[in-house]
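Asker: pasting the sequence and the predicted model now:
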Amino acid sequence: MATEPEFQQAYQEIVTALQDSTLFEKHPKYQKVLPVVSIPERIIQFRVTWENDKGEQEVASGYRVQYNSAKGPYKGGLRFHPSVNLSILKFLGFEQIFKNALTGLDMGGAKGGLCVDLKGRSDNEIRRICYAFMKELSRHIGQDTDVPAGDIGVGGREVGFLFGAFKSYRNSWEGVLTGKGLNWGGSLIRPEATGYGCVYFTQAMIDYATKGKESFAGKRVAISGSGNVAQFAALKVIELGGVVVSLSDSQGCIISENGITAEQVAAIAEAKIKFQSLEQIVGDYSAFAENKVKYLAGARPWVNAGPVDIALPCATQNEVSGDEAKGLVAAGVKFVAEGSNMGCTPDAIHVFETARSTAKSSSEAVWYAVGKASNCGGVACSGLEMAQNSQRVRWTRETVDKELKKIMINCFNECVGAAQEYSSEENKNALPSIVKGANIAGFVKVADAMFDQGDVF
């Protein structure tokens, strides 16, 4: 664990939440679960080789961490990025176990990926990479065994190539991947689901904190990232009347005093498929000619966006530091919900949780939602896609969206309920901690299944 800092951080978050509650005091048997659930059921590491467009052979390490199947088939994304390593995949897979449990659907936890940079590669080369990766992965997955999805670097194009490769190698057309194209087994709302779900969860927090008196309307919302999650979170915020004041990528951020428009989000979506940076997009696309934005190189939005009511980190892990969290609190933030996995550092979480626990009223508090709860909309919709595949039907957009919203609201209520039920004596008068509630609720669901199945005894 000492050489796996991301995994250790994710593990420690669970341990801290459980130990700072009355769960082990009320039910001592649950202490047995931690050492078992923290070790993956299986880790598959394999060599991936392909021919690049120059006719040269390249090689990279591929992985699938099949972490826990107590709640259902292994379920979790595939990440194609040069940062991919076992620590990151174990952290993501570990988070996925409890995130999937919080959806209320039958899914276990897993994660996988390839240590590769797709930038600058042609569609043909990316197809060859996907086929080379799936040549080995296809031995270990199936609709009742392990159902991967996309993640960073794996969008609709890559999912299509991976599905085609699986079908070719296994001679089987099945719902073995989610995030598929609508024309071949995909679900409406799936591309939007993580971003939409994060906004729905945040709305549930707003409803709870304000007793239904407030909404996104008129709220200034800082969003990080500019990929799938950030794009659809921004579009849903705009639809609900909020003002999106920022987006970002790995090279910098854009700030808009008057609000980023839906047309600008569409331009970013079009350009990001071509791996263009925000700096290039702002200069090249006409959508930014009339409604000007400020580009800040090498900056993140949190201390640059001005007054902020809501912050939605939607980029990657550890993207909000302790100092940035203090800056957000000083800027007036009241609601923080992670669209990314483990988006806030432990220092940042401490800042937000202190601002909640010391508040005299819910209107003065900062409400922080950890990613395993607030970004579970993506995998929830993946579960709905699996259900549609099993039935050989396609639900309407309205049906999927209604189910997604219901799952996110139920998830929020379960987090609040667990936080209140297992609150320690010194915290019983404080407002409920969503981060502790999410960790406890997800853990108990998985632990009960593991006891029932004899994984823990």
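Answerer: That came through, no problem.
Asker: CA atoms for contacts and neighbours, from now on please.
Answerer: Will do.
Asker: quick one, what contacts residue 82?
Answerer: Neighbour list for residue 82: 114-117 [criterion: Cα atoms under 8 Å, 6 or more residues apart in numbering].
Asker: how about residue 244, secondary structure?
Answerer: strand (DSSP: H, G, I helix; E, B strand; the rest coil).
Asker: could you list the buried residues of stretch 314-323?
Answerer: Using 16 or more other Cα atoms under 10 Å as the burial criterion, the residues of stretch 314-323 that qualify are 314-322.
Asker: of these, which belong to strands?
Answerer: Per DSSP state E, strands hold no members of these.
Asker: quick check: which element contains residue 450?
Answerer: Assigned by DSSP states H and E, residue 450 belongs to helix 434-452.
Asker: so which elements touch that helix?
Answerer: helix 5-19, helix 86-102, strand 367-369, helix 371-374, helix 397-421 (3 or more Cα pairs under 8 Å, 6 or more residues apart in numbering; DSSP states H and E).
Asker: that helix versus helix 5-19: what angle between them?
Answerer: Here the directions of helix 434-452 and helix 5-19 differ by 90 degrees (axes from the mean of the first three to the mean of the last three Cα atoms, to 10 degrees).
Asker: helix 434-452: how far from the chain's middle?
Answerer: 18 Å (Cα atoms, centre = their mean, to the nearest Å).
Asker: same question, stretch 96-108
Answerer: Distance of stretch 96-108 from its chain centroid, counting by Cα atoms, centre = their mean, is 13 Å.
Asker: spatially nearest residue to residue 397 (excluding sequence neighbours)?
Answerer: In this structure, residue 397 finds its nearest non-sequential neighbour in residue 188, 5.4 Å apart by Cα to Cα, 6 or more residues apart in numbering.
Asker: now the helix or strand that contains residue 33: buried residues?
Answerer: Using DSSP H and E, the element containing residue 33 is helix 33-37. Going by neighbour count (16+ other Cα under 10 Å), the buried part of helix 33-37 is 33-34, 37.
Asker: before we go on, here's another structure to hold up against the first:
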Amino acid sequence: MDKDVEEFMKNVIEKNPGEQEFHQAVQEFVTTVMPYVKKNPRYQKAKILERLAEPERVVMFRVSWEDDNGEIHVNRGYRVQFNSAIGPYKGGLRFHPSVYLGIIKFLGFEQIFKNALTGLPMGGGKGGSDFDPHGKSDNEVRRFCQSFMTELYRHIGPDTDVPAGDIGVGGREIGYLFGQYRRIVNRFEGVLTGKGYNWGGSLIRPEATGYGATYFLMDMLKTKGEDLKGKNVAISGSGNVAQFASKKVTELGGKVITLSDSSGSVYMPDGINDEMWNMMYELKTVRRGRIKEFAEEYNLDYYPGKKVWEIVDKVDVAYPCATQNEINGEDAKRMVDNGLIAVVEGANMPSTLEAIDIFIKNNVLFGPAKAANAGGVAVSGLEMSQNSLRLQWTSKEVDERLKGIMHHIHESCVKYGKEGNTVNYVKGANLAGFVKVADAMLDQGIY
């Protein structure tokens, strides 16, 4: 590790003890950006990296709610407003038992540069709670969301901070959150994205992250004269991103051979067809069931407690859409040894630093999360635009804008990440996002 990076990380770790995910995100970013900063002393003089690693604001609060049996529960809520140099804070809310300050800070830090890459005027933020909506009734989820928003509302607004969904926060939760916000402030405004279409949402928003990452994957493959036709694609997860990634990959000629959830993984040797996709979508989105039921319905091999990356060896494209650090160095080496061509990150930071290093050293096309999965926040930004204009665009209009944004992100990565005949997409994404945000910070002075 470069001595300047080592010294920088020492300070970050001392200031943020025990927050491993945040440390990992900062280290991955600073390692690629530090050489550029050294060549451009104006960034060093203004302490841009030090300022980027420190959130502008951290809000942490109690969330008390009552279950259907009348028992009181207490959870913890968070909103980390990381950087607003290029626009209002923008980033999702995650409801999951694993949530703590370190995870929210890692997600918020990544969001700064992901949002910058879209070309839209959005700063970076993230929030959530250690509340687990799984297994809760609709009324219990509603009570929690109303309690959560009763504190959060005072920190957000359409020109201040615009949250969205993430793991555990879908259309149901966004509806309850928006309803409580509207009731408190007595205004109907674009303070949340991911809303229902009939009350201010955007078409293509549910599909956006999975579709966008697949468009980015196609652009990467084109640099090698390849496409998705006939490629075996291993997708992890079965939530929103995995659902629409599998749909778009199949439409473009790829064969999706795996899906998973927290209980285990499913192997589909013949790929997923429309009937199977519809059943999986209904199972996970409407019934909120487990992937095991999908495997049983179609007599597929089910591996309880196993990650996708433990059950596949030979695969052309790895498409992690589940959670952070799901692909480790051992997984990466095994897939590379068996002819892996590309990795596209649908989830946030799903590959460990060791895995990323193996992919890049072996010239595997590697689309990092902050570039590849920016489609979701891009269409959230388009939803904000539609709310401001009091208009709603057609599916075709939104999808075309999404394709354009993902192509722009790919071109930015190539511009800053070109190394001889290859492209280091990690370096390209980090530098492209950094330059946009850092220059805005320089223009606006010290704050």
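Answerer: Now that the structure is in, tell me what you want to look at. Quick caveat: nothing in here was measured; it's all calculated off a predicted structure.
Asker: ok, back up a step: now the contacts of residue 82 of the first structure: which count as buried?
Answerer: Those of the contacts of residue 82 of the first structure that meet the buried threshold are 114-116, by 16+ other Cα under 10 Å.
Asker: so of those, which ones are in strands?
Answerer: Of those, the ones assigned to strands by DSSP E are residue 114.
Asker: how big's the offset between stretch 378-389 of the first structure and the second structure?
Answerer: Here the mean offset of stretch 378-389 of the first structure against the second structure after fitting is 0.3 Å, by mean Cα distance after the TM-score superposition for the first structure.
Asker: tabulate the buried residues of helix 33-37 of the first structure (CSV), appending distance to residue 288 of the first structure.
Answerer: As requested, the buried residues of helix 33-37 of the first structure are arranged in CSV below (distance: Cα to Cα, whole Å):
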residue, distance to residue 288 of the first structure
33, 53
34, 50
37, 49
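Asker: closest to residue 351 of the first structure among the residues you listed?
Answerer: When these are compared for distance to residue 351 of the first structure (Cα to Cα), residue 34 wins out at 26.6 Å.
Asker: and the closest one, what pairs with it in the second structure?
Answerer: Matched across to the second structure, residue 34 of the first structure falls on residue 49, judged by TM-score structural alignment.
Asker: tabulate the buried ones among the contacts of residue 82 of the first structure (TSV), appending distance to residue 147 of the first structure.
Answerer: TSV is the format used below for those (distance: Cα to Cα, whole Å):
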residue	distance to residue 147 of the first structure
114	16
115	20
116	21
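Asker: tell me where the stretch 201-350 of the second structure has strands.
Answerer: Along the stretch 201-350 of the second structure, counting by DSSP state E, counting those that start in this stretch, strands occupy 232-235, 255-261, 264-267, 301-304, 317-319, 342-344.
Asker: now those as a markdown table including distance to residue 224 of the second structure?
Answerer: As requested, the strands of the stretch 201-350 of the second structure are exported to a markdown table (distance: least, Cα to Cα, whole Å):
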| stretch | distance to residue 224 of the second structure |
| --- | --- |
| strand 232-235 | 17 |
| strand 255-261 | 19 |
| strand 264-267 | 28 |
| strand 301-304 | 33 |
| strand 317-319 | 14 |
| strand 342-344 | 11 |
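Asker: can you add mean neighbour count and distance to residue 335 of the second structure and give those back as TSV?
Answerer: Below are the strands of the stretch 201-350 of the second structure laid out as TSV (neighbours: other Cα atoms under 10 Å; distance: least, Cα to Cα, whole Å):
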stretch	mean neighbour count	distance to residue 335 of the second structure
strand 232-235	26	11
strand 255-261	25	14
strand 264-267	22	16
strand 301-304	18	19
strand 317-319	26	8
strand 342-344	24	10
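Asker: residue 289 of the second structure: which of those is closest?
Answerer: Closest approach to residue 289 of the second structure among those (Cα to Cα): strand 255-261, 10.0 Å.
Asker: that closest one vs the first structure, average distance?
Answerer: Relative to the first structure, strand 255-261 of the second structure is 0.6 Å off (mean Cα distance after the TM-score superposition for the first structure).
Asker: how about that strand, aligned to which bit of the first structure?
Answerer: Using TM-score structural alignment, strand 255-261 of the second structure pairs with 243-249 in the first structure.
Asker: and that stretch, how far from the chain's centre?
Answerer: Distance, stretch centre to chain centre, for stretch 243-249 of the first structure: 18 Å (Cα atoms, centre = their mean).
Asker: quick one: contacts of that stretch?
Answerer: Identification of contacts with stretch 243-249 of the first structure by Cα under 8 Å, 6+ apart yields 218-226, 230, 234, 237-238, 253-261, 277-278, 300-301, 305, 315.
Asker: buried subset of those as a ChimeraX selection?
Answerer: Selection of buried members from the contacts of stretch 243-249 of the first structure for ChimeraX, criterion 16+ other Cα under 10 Å:
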select :219,220,221,222,223,224,225,226,230,234,237,238,253,254,255,256,257,259,260,261,277,278,300,301,305,315
